[in-house]
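Q: Using only what follows, build the 3D model:
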Amino acid sequence: MTHTWIPKGGDDLQDGLAGALAALREEFKIPAGYPAEPLAEAIDAIRAHALPEWDRTDLELVTIDPATSTDLDQAVLLQRAAGGYTVYYAIADVPSFVSPGGALDAECRRRGLTLYAPDGRIPLHPEEISEDAGSLLPGMDRGAFLWEFALDPEGAVTRASVRRATVRSRAKLSYRGVQEEIDGGRATECLELLREVGLKRIELERRRGGASLKLPAQVVEQDPVTGAYRLETETPLPVEDWNAQISLMTGMAAATIMLEAKVGILRTMPPPDEHSLQTFALHAEALGKPWARSGPGSVSYGEYLRTLDPALPKDLAIVHAAASLFRGASYVAFDGEAPKETVQAAIGGAYAHTTAPLRRLVDRWVLVVCEAVCQGVPVPDWARQSLHDVPELMKTADQHSARLDRAAIDTVEAALLRHRIGEVFDAVVISVGNGKNGGTAAGPDGRTVPATGTIQLMEPAVTARCTGVMEAGTRIKARLDSADIAARTVQFSAVQDGDAG
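A: Have a look, this model is predicted:
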């Protein structure tokens, strides 16, 4: 993980950045606070809230999240069992706080997701629920949907069920802290089993043709004390992958339960089409790391992606190109018969979002449907009647969140670089010729080549447009020509040999 702070640069820079970030809230119609009526309804629900009768506070569950998180959706416990493993996974019981058809329900449907802006989080639910009464905070009795899994020695699920229960998390752990404990040989049995089971689930994912990208994530954060902003580049720790496998396992189990009951909502994504696969294969070959699609030694695109290291320039360019293989994700609601499309291709099977109800709307429906099916009771009428509304609500929320994330990063990148116009940076070319500017240029050998491309700076980790003669997967020198905070743009030009001054 790397942190790049926005330089002081004088009041004009700080004012310009603050103004641009404030404009994002207006542009994206982000509310300043939670509306009075749904907030009052939430507070009333908290006061009247009753915990489930089934008491499982004996389970020594722990939460594992970023260190500063307080909206804790999941708590986990892994144990050895005869013939394999037992996994308990508690998910926050958000539906118990939301009255269907009420003001809070309507506001949550309007929001769809928790949004993350540089100057603060915009929660899906009032903080009184998401940060307190509904959050699986340590030492507190909380209502939860308690999943119980039986796994065989290879980590495959042999039985899964979910039931509402009262639980109590024993500790709030961070990814970095857990990774250090595991690496240092100080981990509890639960955390050691998280690694053991996580690795086995990754192997199962490989066998079923699942795939994942290793692109480092960019996040904009604000220091709570100084108010300064930073661009954070996050390379996931191994424990984050192991922990994610428990969530993926739960989502796959939820999908199976709903498909068998012929009622629910899936998260789907089609496999890449032949044209996309061919284009990607040509790109990989051009970058000197061919993908063996057929013949002896052939591998799936998921297995090929696992061989890539984003720290290497050519591999980084290939990983960016692979994004074209992960398109078309959507939600599919069904009631009465199974949908035609059921597979989430990147996971390699049917899948449902079910483990983040504090931060994502659709999980509320999935949880109540699965619990009803497992307990042999009717699916609540409110859930059944509104199932087909959820995919469009989530599509709108996902698009809104993605646009906000991109605008926030673009704004902060421009502020980060504005005082460095004219400087030359080391960069990696991650693509060429597919930018909005188009155009061509004469290459060194006289051939016509694309005159625009996308580069990633080595430091800071900014991705930007660049003009000039370039080849994907190579290191170049690039001069910063402009950085406009208000327009949210930065522009570079490739520097030819002998022209770096």
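Q: When you work out contacts or count neighbours from here on, use the C-alpha atoms and nothing else.
A: OK.
Q: Tell me which other helices or strands the one helix or strand Phe280 maps to touches.
A: Following DSSP states H and E, one finds Phe280 within helix 274-286. Applying 3 or more CA pairs under 8 Å, 6 or more residues apart in numbering; DSSP states H and E, one finds that helix 274-286 contacts helix 313-322.
Q: The helix it packs on packs against which elements?
A: Applying 3+ CA pairs under 8 Å, 6+ apart, one finds that helix 313-322 contacts helix 274-286, strand 424-432.
Q: Now distance to Ala333 and mean neighbour count too, for those, in CSV please.
A: Below are the helices and strands packed on helix 313-322 laid out as CSV (distance: least, CA to CA, whole Å; neighbours: other CA atoms under 10 Å):
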stretch, distance to Ala333, mean neighbour count
helix 274-286, 27, 16
strand 424-432, 37, 23
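Q: Turn the ones you listed into CSV, including distance to Pro153.
A: Formatted as CSV, these follow (distance: least, CA to CA, whole Å):
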stretch, distance to Pro153
helix 274-286, 35
strand 424-432, 41
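Q: closest to Tyr34 out of these?
A: Nearest to Tyr34, of all the helices and strands packed on helix 313-322, is strand 424-432, at 41.2 Å by CA to CA.
Q: what about that closest one, distance to the chain center?
A: Strand 424-432 sits 25 Å away from the centroid of its parent chain (CA atoms, centre = their mean, to the nearest Å).
Q: Stretch 345-358 too?
A: Taking CA atoms, centre = their mean, one finds stretch 345-358 lying 11 Å from the centre of the chain it belongs to.
Q: one more to line up against the first:
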Amino acid sequence: MAAPEGPPGGIGVTAAAQDFSAIRDELGLPADYPSAALAEVEQTVAQPVRTGPRVDATDLPLVTVDPPGAKDLDQAVLVRRRRRGYRIHYAIADVAAFVPPGGALDGEARRRGQTLYLPDGNVPLHPTRLSEDAASLLPGQVRPAVLWTIDLDPDGLPERVDLRRALVRSVAQLDYEGVQRALELGVPHPSIALLPDVGRLRREQAVRRGAIELGLPEQQVESDGTGGWRLVLRPRLVVEEWNAEVSLLTGMCAAEMMLSAGIGVLRTVPDPEPETVAGLRRSAARLGVEWPVDLPPAVALAGLDPVRPEALAVHVAATRLLRGAGYTVFGDGAPEKAEHAGIGASYAHVTAPLRRLVDRYSTEVCLAVARDRQVPGWVLDSLAELPSAMGSSDRVAGQVERACIAQAQAWSLVSRVGEEFPATVLRAANGVAGEVFVAAPPVIARCTGDGLGEGQQVRVRLVVADPGRREVVFEVA
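A: The predicted model follows:
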């Protein structure tokens, strides 16, 4: 859940036996992997699935960039300068080498859809023997991968795309904070020294495309080191944005390949209706945020600092522009609606196959198109099922995230009922109810009272903090 930036730190949850098992039970999350699937993993680790020839790309000094402690490493990157522009090597874990089509592991992965992240442990798409070990692009290990090579012109636009199966070896496992510090000190890892250049160019292209992006910090739950939990805000580092641009670029290239061949599966978000944009403009005007009439939403939002209360309220209100996300499968020519409004282009998921089911299928389509071959039958047989499977898993993932945040909020505040807090009004309904953000601890919750207005700074009193119902309610003080 996105939230505005506030003071660092959070309120700890110190009571014993506080975990998220109730959420797992309520949502029916799987606890273990079926034994047949686990046995199949061991077989394919010993003898991977035959997927065709591979080039030896172990000489490329690829690196991974992920959150600290991550083990399910899907992507490894190398950015080099060309005589005119840049070349990006982007290796993606080749999960198809370990998942026999139609087997027990394939069936269970299709049931799960994606990895679910809870503060006290993940529910993985694939067994950890695969996702955090044999298929993960861990440093110093030779791994099967799908290697994208994308040449960019001096403006950051793709000129040539190559895609093939390969063997790769990452030379370093980096994390966002460490990369950020190294860049600030002027001593970046040589494999990604040019990432800022490419990242900035791609960000500029995103605004030109009309990408509607909300760069709000994330509200997260983390361990306090004593067996309890605390809420924190994690602002998105600029290096994360640059790294994400490489993934987005790859997904856009994948979408173009599929569209050219008339077959594939896209991640789609419809363009907002004109009246929705007009409503957002009116909200901005009420908040005193200047928005010239000829300025599109992408440019207007990119120029707003969400730390400012009024700009924060506009960013939160802008979530209404990105509704209706889904997956579009096509097999007989390009679909009528193929755009992703948040990206400003057609887009396909291909860069996180360890954590997301659809990426394995999209990648196989792209490999077939790149080599001018037929799409494998097992992919064709399953394409039509992907929107339903991914839609269902997306809904569960959203429920998990919201429930964990709500649980931690209630735990954090259970002993503070009656206290007052400074807050920012994020949403308001008829001036008598709404949603507020409290910075310390970083909580977003319902608020009642007269005169609420979006972007307003108010003092609120905590009236409900119920861990059993995962409910927090404030009222205007």
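Q: Of all the helices and strands packed on helix 313-322 of the first structure, which one comes closest to Trp54 of the first structure?
A: Comparison of these against Trp54 of the first structure by CA to CA identifies helix 274-286 as nearest, at 50.1 Å.
Q: Just give the number of residues close to Ala32 of the first structure.
A: Counted with other CA atoms under 10 Å, the neighbours of Ala32 of the first structure add up to 9.
Q: Helix, strand or coil: sort out it for me.
A: Following DSSP: H, G, I helix; E, B strand; the rest coil, Ala32 of the first structure is assigned to coil.
Q: What is the equivalent residue in the second structure for Asp337 of the first structure?
A: Actually, residue 337 of the first structure is Glu. It isn't Asp. Taking TM-score structural alignment, Glu337 of the first structure has Gly333 as its aligned residue in the second structure.
Q: Also Arg403 of the first structure?
A: In the second structure, the residue matched to Arg403 of the first structure (TM-score structural alignment) is Gln399.
Q: right, and the helices and strands packed on helix 313-322 of the first structure - which one's nearest Arg364 of the first structure?
A: helix 274-286 (34.6 Å).
Q: and that closest one, how far from the second structure on average?
A: Aligned to the second structure and superposed, helix 274-286 of the first structure gives a mean residue distance of 0.8 Å (mean CA distance after the TM-score superposition for the first structure).
Q: so Ala255 of the first structure makes contact with Tyr351?
A: Yes. Taking contacts as CA atoms under 8 Å, Ala255 of the first structure lies within contact range of Tyr351: 5.0 Å.
Q: Mutual contacts of those two, please.
A: Common neighbours of Ala255 of the first structure and Tyr351 (criterion: CA atoms under 8 Å, 6 or more residues apart in numbering): Leu266.
Q: Counting residues, which strand of the first structure comes out longest?
A: strand 157-174 (DSSP state E).
Q: how about that strand: buried residues?
A: For strand 157-174 of the first structure, burial by neighbour count (16 or more other CA atoms under 10 Å) applies to 157, 160-172, 174.
Q: I'd like the distance between the most centrally placed residue in the first structure and Ala255 of the first structure.
A: The structure's the first structure has its C-alpha centroid closest to Ala217; by CA atoms, centre = their mean the separation is 8.9 Å. Distance of Ala217 of the first structure to Ala255 of the first structure, given as CA to CA, to the nearest Å: 27 Å.
Q: so the host helix or strand of Cys253 of the second structure versus strand 158-175, what angle?
A: Taking DSSP H and E as the definition, Cys253 of the second structure sits inside helix 238-261. Interaxial angle, helix 238-261 of the second structure versus strand 158-175 (axes from the mean of the first three to the mean of the last three CA atoms, to 10 degrees): 140 degrees.
Q: What segments of the stretch 1-150 of the first structure are strands?
A: Secondary structure of the stretch 1-150 of the first structure by DSSP state E, counting those that start in this stretch: the strands cover 2-5, 61-65, 74-81, 84-92, 115-117, 120-122, 141-151.
Q: TSV please, covering those strands and showing distance to Lys29 of the first structure and mean neighbour count.
A: Below are the strands of the stretch 1-150 of the first structure laid out as TSV (distance: least, CA to CA, whole Å; neighbours: other CA under 10 Å):
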stretch	distance to Lys29 of the first structure	mean neighbour count
strand 2-5	27	16
strand 61-65	29	23
strand 74-81	30	20
strand 84-92	28	24
strand 115-117	12	20
strand 120-122	11	14
strand 141-151	33	23
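Q: Out of the ones you listed, which gets nearest to Thr474 of the first structure?
A: Here strand 2-5 is closest among the strands of the stretch 1-150 of the first structure (CA to CA), at 22.5 Å.
Q: contacts for the closest one?
A: With CA under 8 Å, 6+ apart as the test, strand 2-5 of the first structure has contacts from 228-234, 416, 460.
Q: Kindly report the same for stretch 281-289 of the second structure.
A: Defining contact as CA under 8 Å, 6+ apart, one finds that stretch 281-289 of the second structure is touched by 290-291, 310-311, 314, 317, 454-455.
Q: Then stretch 121-141 of the second structure?
A: Around stretch 121-141 of the second structure, the neighbours that count as contacts under CA under 8 Å, 6+ apart are 29-31, 33, 38, 41, 45, 63-64, 71-76, 93-95, 98, 105, 109, 112-117, 143-144, 169-173, 354-357.
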